[in-house]
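S.K.: Just a sequence and a predicted model for now, questions to come.
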Amino acid sequence: MKHIVLALAASLTIGGTVLAQTAAVTNAFMYRKDGKLEQARTEIDKAITHEKTMGNAKTWYFRGEIYEDMAASNKPEIQQKTPSNALKIAYDSYKKAVELDKKGGEYATKGKARMQNIYPPVFNKAVKNLEAKKYDEAIEAFEFAKEMRPADTVVYLYT
């Protein structure tokens, strides 16, 4: 009887940990939906480091959405907390979602489309940095743009 109680307690503890981490993904989704991007970022960054959710395409896809939204935000309070490489983080997150999802899966399909959407703001940022004579930042953005679309010859004209 004692062993049954211990086994039950252990399974509830383990199950609670798994639920807590899937809850982090759900919380991140809900915070993003409510426009609370900083809280969404905190939750999703927890989820990508947990062994139960780090191999889930959905986790990485939502991370990409959150970082992309932060980069696109016009709100000063969001801009202040957005990492300068937010679009790179978003792109890499979508790429990871595509790798983890089965071919033709929901997050693979959506992730590929979202990866393409990141190119224009990265390219525009590179041009703005070039015009502002921020050469190191311009080169970094152009290199990232080349990584995203190696066949696009326009990027090569600027570099």
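M.R.: Alright, I've got the coordinates. Numbering: from 1, shown residues only.

S.K.: all contacts plus neighbour counts: C-alpha atoms, from now on.
M.R.: OK.

S.K.: wait, M148 sits on Y119?
M.R.: Yes. Counting by CA atoms under 8 Å, M148 touches Y119, with 6.8 Å between them.

S.K.: Summarise which helices and strands whichever helix or strand N124 is part of is packed against.
M.R.: Secondary structure assignment for N124, by DSSP states H and E: helix 106-131. Under the contact criterion of 3 or more CA pairs under 8 Å, 6 or more residues apart in numbering; DSSP states H and E, helix 106-131 touches helix 57-72, helix 86-100, helix 135-148.

S.K.: What is the next helix or strand after the longest one packed up against?
M.R.: Moving toward the C-terminus from helix 57-72, the first helix or strand encountered (DSSP H and E) is helix 76-79. Packing partners of helix 76-79 (3+ CA pairs under 8 Å, 6+ apart): helix 57-72.

S.K.: run the last query once more with 10 Å
M.R.: helix 37-47, helix 57-72 (3 or more CA pairs under 10 Å, 6 or more residues apart in numbering; DSSP states H and E).

S.K.: Specify the local secondary structure of L157.
M.R.: Secondary structure state of L157, per DSSP: H, G, I helix; E, B strand; the rest coil, is helix.

S.K.: Give me the distance between it and A108.
M.R.: Note on L157: its distance to A108, by CA to CA, to the nearest Å, is 31 Å.

S.K.: now do M148
M.R.: Taking CA to CA, one finds M148 at 16 Å from A108.

S.K.: neighbour-wise, which of these two wins?
M.R.: Remark: of M148 and A108, A108 carries more neighbours, 23 against 17, as counted by other CA atoms under 10 Å.

S.K.: So the more buried one sits against N56, correct?
M.R.: No. Counting by CA atoms under 10 Å, A108 does not reach N56; the two are 11.5 Å apart.

S.K.: try it against this one:
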Amino acid sequence: MKKLILIVAICSLAGAGYGQKKPKINQAEKARTDGELAEAKQIVDEAIEHEKTKDDGKTWYYRGLVYATLDTTSNPEFQNLADNPLETAMEAFAKADEIDPEGNKYYITNDAGLPVLKDQQLNVLWGHYLNQGVEAYQSENTEDAVKYFTKTQVIQPKDTTGYIYAGLAAQSGKDYETAAKNYYVLIDDLDYHSKDIYNSLIYIEGSVNKDDEAALAIVRKAKEQFPDNIDFAKTEINTLIRMDKVDEAKAEIEGAIEKEPDNPELYFTLGVMYEELDNKEKAQDAYQQAIDADPDFYNAVFNLAVLNYNVAVDLIKEKNNLGISQADQKKAKEMQKTIDAKLKAAVPHWEKANELQPNDRTTLETLQYIYNQLGMDEKLVKVSKQLKTMDGEQ
């Protein structure tokens, strides 16, 4: 009797072993291409658990394909078969690469009978979500746009495109938290530096989050990447002024000047600070010191030119607001002398700016106006010709 029980037990165990059939992983791919995604998912889910298939790279490759298809399907019958199918797909592809780093076995055959490699498939998948995001953005559906652009990040986490687009879409939809998250990844993790990205972060931290310390940190990081950018220098000064740290800013700049007395950028920054504080005289002195340190330092030359010119412009506005009385007309004549003197004082700076950057339209148009006001006809003809050449006129 005992022998009979033993035989039955052995047979039962054998039957159980026989029942655990090896999953036919190729059938998962066939089911996927036939649109039978539930069947395909069942096969690959079993395959990653089965002793004979769990360590096969193709098992994980096909699992990646199946779950990627689950993420892109428009068939509602299959849309809820898995949570986060794209993440599961990318994990499966990564596991396949871990098993076979060369990945020579990972391809499918297209309708023409040609092999399509895994990397090519991933590029197509990336492009699919990018296009979906662009379409959503163009339809002003920024929430979906962010969703699709974020999926491109899952597929190619080192590619900056998905983060740029996701940040812009989120900011357009006033989802500033998501926008900032994407922008910080760009500058901190991907070493991507753009003036627009920094300006967006400065705006979000300073104006939206009201966090001046964070805004100041971003401004200073932007200055490290773009040391010649005037706007970042001004923004730093404005932020410090807003934080009631004018004395700190001044002390910091002057301390740096003591260590580097020949550094024109430091004098320039000091000039920007004084200009923002509406102290034109000290600003002019600081810009001149920057030029003394480096006569070809364009930013200081340009700012000094603008500063001198604006003095004349303010006087012109005041003069134009005078009445027609005899006293007003007398005052206007006296003011015109001062205006002409200020314009003449501005000329050398504008001409130097034009010498350093000869195709700057603002500089040329300003010189054109000054030459006309001062009756400097020969120079007027020359600069007008330069402008026409820029416009493609003969």
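M.R.: Sure thing, it's come through. Keep in mind it's a predicted model, so treat the numbers as computed, not measured.

S.K.: quick one on the thing from earlier: joint contacts of M148 and Y119 of the first structure?
M.R.: Jointly contacting M148 of the first structure and Y119 under the rule CA atoms under 10 Å, 6 or more residues apart in numbering are Y91.

S.K.: Contacts only, for the residue nearest the centre of the first structure.
M.R.: Nearest to the geometric centre of the first structure sits G64, at 2.4 Å (CA atoms, centre = their mean). Neighbouring residues of G64 of the first structure by CA under 10 Å, 6+ apart: 41, 44, 58, 70, 86-97, 111, 114-115.

S.K.: aligned partner of it in the second structure?
M.R.: Alignment note: G64 of the first structure maps to G64 in the second structure; criterion TM-score structural alignment.

S.K.: longest helix in the first structure, by residue count?
M.R.: Longest helix of the first structure, by residue count under DSSP state H: helix 2-33.

S.K.: what does the second structure give?
M.R.: As assigned by DSSP H, the longest helix anywhere in the second structure is helix 326-356.

S.K.: Packing partners of it?
M.R.: helix 298-320, helix 361-374.

S.K.: matching residues in the first structure for that helix?
M.R.: Helix 326-356 of the second structure corresponds to no residues in the first structure, going by TM-score structural alignment.

S.K.: what about D83 of the second structure, which helix or strand?
M.R.: Applying DSSP H and E as the criterion places D83 of the second structure outside every helix and strand.

S.K.: That one contacts D71, correct?
M.R.: Yes. Between D83 of the second structure and D71 there is a contact at 9.3 Å, judged by CA under 10 Å.

S.K.: The counterpart of P120 of the first structure in the second structure and N320 of the second structure: what is the separation?
M.R.: With TM-score structural alignment defining the correspondence, P120 of the first structure maps onto G127 in the second structure. According to CA to CA, G127 of the second structure stands 60 Å off from N320 of the second structure.

S.K.: ok, the two, which is more surrounded?
M.R.: G127 (13 against 10).

S.K.: So what's the residue count around the nearest residue to the match of G64 of the first structure once chain neighbours are set aside?
M.R.: Spatially, and ignoring its direct neighbours in sequence, G64 of the second structure is nearest to A89 (3.9 Å; CA to CA, 6 or more residues apart in numbering). Using other CA under 10 Å, A89 of the second structure has 25 other residues around it.

S.K.: A89 of the second structure contacts T72, doesn't it?
M.R.: No. Taking CA under 10 Å as the definition, A89 of the second structure is not a contact partner of T72, at 11.4 Å.

S.K.: quick one: K110 of the first structure and Y61 touch, right?
M.R.: Yes. Using CA under 10 Å, K110 of the first structure is in contact with Y61, at 8.2 Å.

S.K.: more neighbours, those two?
M.R.: Taking other CA under 10 Å, K110 of the first structure and Y61 do not tie; Y61 has more neighbours (25 against 15).

S.K.: and stretch 131-148 of the first structure, how far from the chain's centre?
M.R.: Stretch 131-148 of the first structure sits 21 Å away from the centroid of its parent chain (CA atoms, centre = their mean, to the nearest Å).
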